[in-house]
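Enquirer: no sequence for this one, just the structure:
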């Protein structure tokens, strides 16, 4: 556990945060009866409005469309887990979700905007930047953007996985410096594994660093049965945000005034710390969050060490093999010889050309290809560690 002084020092960074991404899980504003918990929802919007009055920017990422759609249709039992059914529930529930937000925010003098993302919207850098410009303009207009995955048309291959991950990626889109994930639990708890495989929860962890190996050991699946993500997905989202130097607080959304308490640096929830000075910048934000690899390069041990320890570029001599067919400029995953991914980058050459120069020195590129773009396969300026 972290002592009191360390907690206060860690949470002091929250006061400096100017742009918050707040993720609301469906379990937060749906009650135990699986009906809308109106008092909780109203209190949350009031809480967000108070943040806005403090001069903070707030971008909301909201789950709930599928749950509200099912609730509106009487929670049908047949076929509820199939993708077509879930997409139909999302189509029914998304308009209801946005109407709820519009009705509540108007009492505080705020207008809202709906933004629906599919995974492909953040894969391509141009679309990533277009999304950033749209969201920036909305904030300049004083409009609160509310983001959700476009569940109605998303396929399994084009999904974010859950809105926790989408919230973390949104931090990169909008240049946020604070991520808050509101759920149905008070934060992350110490866990003991019993001999029968069950998990016994201990004390709440007030603060932990994103790169602490203990973090993934204590995360667990969803227990509410309403949302799709558990604590594992929230921890993974916090680790994505940490790559950009963004800290995350995981807290209980039903706690009245929870956002104000976080802003006031109270010991609420679990703070997952990040090194702000080590955060990604420029196109590396897109590489580290939005871009999805279309191929893979297996690298030898020397290349892995050079990239990890010296921040070097990937040379042809360090490539063992190529997987996938892709053109130059494609995003590729870099893995060690055991297949464990450790980086992501923009390939200078296409896959067929890399196959011809893999394992060779850079001064052989022209002789083997008849041309040379760069001496590297992935330049360090287009490379992020993961």
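Expert: Looks like it came in fine. Since the structure is predicted, the reported quantities are computational estimates derived from the model, not experimental observations. Numbering: from 1, shown residues only.
Enquirer: From now on I want contacts and neighbour counts done on CA atoms only, so please keep to that.
Expert: Fine.
Enquirer: which residue packs closest to residue 373, ignoring adjacent ones?
Expert: residue 348 (7.3 Å; C-alpha to C-alpha, 6 or more residues apart in numbering).
Enquirer: what about the closest residue to residue 345 other than its chain neighbours, distance to residue 308?
Expert: Nearest residue to residue 345, sequence neighbours excluded (C-alpha to C-alpha, 6+ apart): residue 383, at 4.2 Å. According to C-alpha to C-alpha, to the nearest Å, residue 383 stands 11 Å off from residue 308.
Enquirer: okay, pairing it with this:
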């Protein structure tokens, strides 16, 4: 019996990993790219493809035998390989009568309000024009180590960004197993309905070609992010992509565990590392958690860490328990003289720029709800 949530999905995000697109030697495998496109092209009217493989595609043109270790060479390989990867996709989809459009995203593009709106508008317009967006992280200009934002998590956020009905995560393993199936007999999980179903799981490792940076652990994290925002997710192998998209009972299904939420807030909650901490008094904790209010300077007692305006920070209660995460409006160097003071006093002393919140409620996601 076909999975109705798959067959009825009109907008689908498919993510494919490097290990599913490369040869045993580590270079891009044209036959695998062609096979993937053949498997997903039936959904091209509402398909977003999140594809790894840019670095792998850049190895051969640069004469590199294996994935480089230093950031500069990784970025060079990504720069060269990205155009090669999209060219292959353009040719394969083109033969089926479809155009592709390259979309390179960074963490900033999905958590900052203005960037988020622009990214969403671009993707929506491409889909409305019948174009297949090919999305990848902008590795060529990443300012952090390239693996900081794996494409599994990016795919989960993109699924929310475009209001997808389904997320499919493809690799070289046909589902989520309780242990590594390459090391011996292992049971596949067919359905995940809560975190309790994942208890005792030991999943890790890169693909067999050794060119990816993810592994089953990142796919599980991504599936949980998607499911937490109401998007069902199928985790399976690239060889089973056509069957998965036809609704066949393959792979592991992560069923929705929560309602749809803004994608940038999901990214903020699940896929960012806080740059610092803001300690709140009890009144501020009540305002933020129970009333969903913005955080004002009067409610902050102290700060930890060094951060810039726009960075993610954890909001913690007097005992140090994180209750929320948000994008801070001020640099850490500015905040000490503002703590415990009203915005009216700050505006009178420093000017109208300071008559505002430290973290706006639109840039804040709860990590703990009170019982």
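Expert: In hand now; what should we look at? Quick caveat: nothing in here was measured; it's all calculated off a predicted structure.
Enquirer: Quick TM-score on the pair, please.
Expert: Superposed pair, TM-score by TM-score structural alignment, normalised by the length of structure 2: 0.80. Supporting alignment: 359 aligned residues with a C-alpha RMSD of 3.8 Å.
Enquirer: where along the stretch 101-250 of structure 1 do the strands fall?
Expert: Ranges of strands in the stretch 101-250 of structure 1, per DSSP state E, counting those that start in this stretch, are 111-117, 143-149, 178-183, 189-193, 199-204, 207-209, 248-252.
Enquirer: Just tell me the aligned range of the second one in structure 2.
Expert: With the alignment judged by TM-score structural alignment, the segment of structure 2 matched to strand 143-149 of structure 1 spans residues 131-137.
Enquirer: Show residues contacting that stretch.
Expert: 44-52, 86, 98-106, 123, 126-127, 149-151, 154 (C-alpha atoms under 8 Å, 6 or more residues apart in numbering).
Enquirer: again, only this time at 7 Å
Expert: 44, 47-52, 98-106, 123, 126, 151 (C-alpha atoms under 7 Å, 6 or more residues apart in numbering).
Enquirer: And that stretch, how far out from the chain middle?
Expert: Centroid separation between stretch 131-137 of structure 2 and its chain, computed with C-alpha atoms, centre = their mean, to the nearest Å, is 14 Å.
Enquirer: Ok, stretch 142-159 of structure 1 next?
Expert: That offset, for stretch 142-159 of structure 1, works out to 13 Å (C-alpha atoms, centre = their mean).
Enquirer: Output the contacting helices and strands for the longest helix seen in structure 2.
Expert: Longest helix in structure 2, counting residues (DSSP state H): helix 71-95. On a contact count with 3 or more C-alpha pairs under 7 Å, 6 or more residues apart in numbering; DSSP states H and E, helix 71-95 of structure 2 meets helix 30-40, helix 54-59.
Enquirer: Have a look at how far, on average, that helix is from structure 1.
Expert: When structure 1 is overlaid, helix 71-95 of structure 2 sits 1.4 Å from its aligned residues on average, using mean C-alpha distance after the TM-score superposition for structure 1.
Enquirer: Would you mind giving the residues in structure 1 matched to that helix?
Expert: The aligned range for helix 71-95 of structure 2 is 83-107, by TM-score structural alignment.
Enquirer: Show me which residues of the matching stretch are buried.
Expert: 83, 85-94, 96-98, 101-102, 104-105 (16 or more other C-alpha atoms under 10 Å).
Enquirer: name the element the aligned partner of residue 61 of structure 1 in structure 2 belongs to?
Expert: Aligned counterpart of residue 61 of structure 1 in structure 2: residue 50 (TM-score structural alignment). Using DSSP states H and E, residue 50 of structure 2 sits in strand 47-51.
Enquirer: Give me the distance between the residue nearest to the spatial centre of structure 1 and residue 255 of structure 1.
Expert: The residue lying closest to the centre of structure 1 (C-alpha atoms, centre = their mean) is residue 168, at 2.4 Å. Distance, residue 168 of structure 1 to residue 255 of structure 1, using C-alpha to C-alpha: 22 Å.
Enquirer: Repeat that for residue 171 of structure 1.
Expert: Residue 171 of structure 1 is 24 Å from residue 255 of structure 1, by C-alpha to C-alpha.
Enquirer: Which of the two has more residues huddled nearby?
Expert: residue 171 (24 against 18; other C-alpha atoms under 10 Å).
Enquirer: end to end, how far does stretch 256-265 of structure 2 reach?
Expert: OK, stretch 256-265 of structure 2 end separation, C-alpha to C-alpha: 17 Å.
Enquirer: Name the residues of that stretch that are buried.
Expert: Here stretch 256-265 of structure 2 shows 256-257, 260, 262-265 as buried, counting by 16+ other C-alpha under 10 Å.
Enquirer: and which of the residues you listed is nearest residue 144 of structure 2?
Expert: residue 264 (19.2 Å; C-alpha to C-alpha).
Enquirer: tell me which element that closest one is part of?
Expert: Per DSSP H and E: helix 263-270 holds residue 264 of structure 2.
Enquirer: average offset between that helix and structure 1?
Expert: So helix 263-270 of structure 2 averages 6.1 Å relative to structure 1 (mean C-alpha distance after the TM-score superposition for structure 1).
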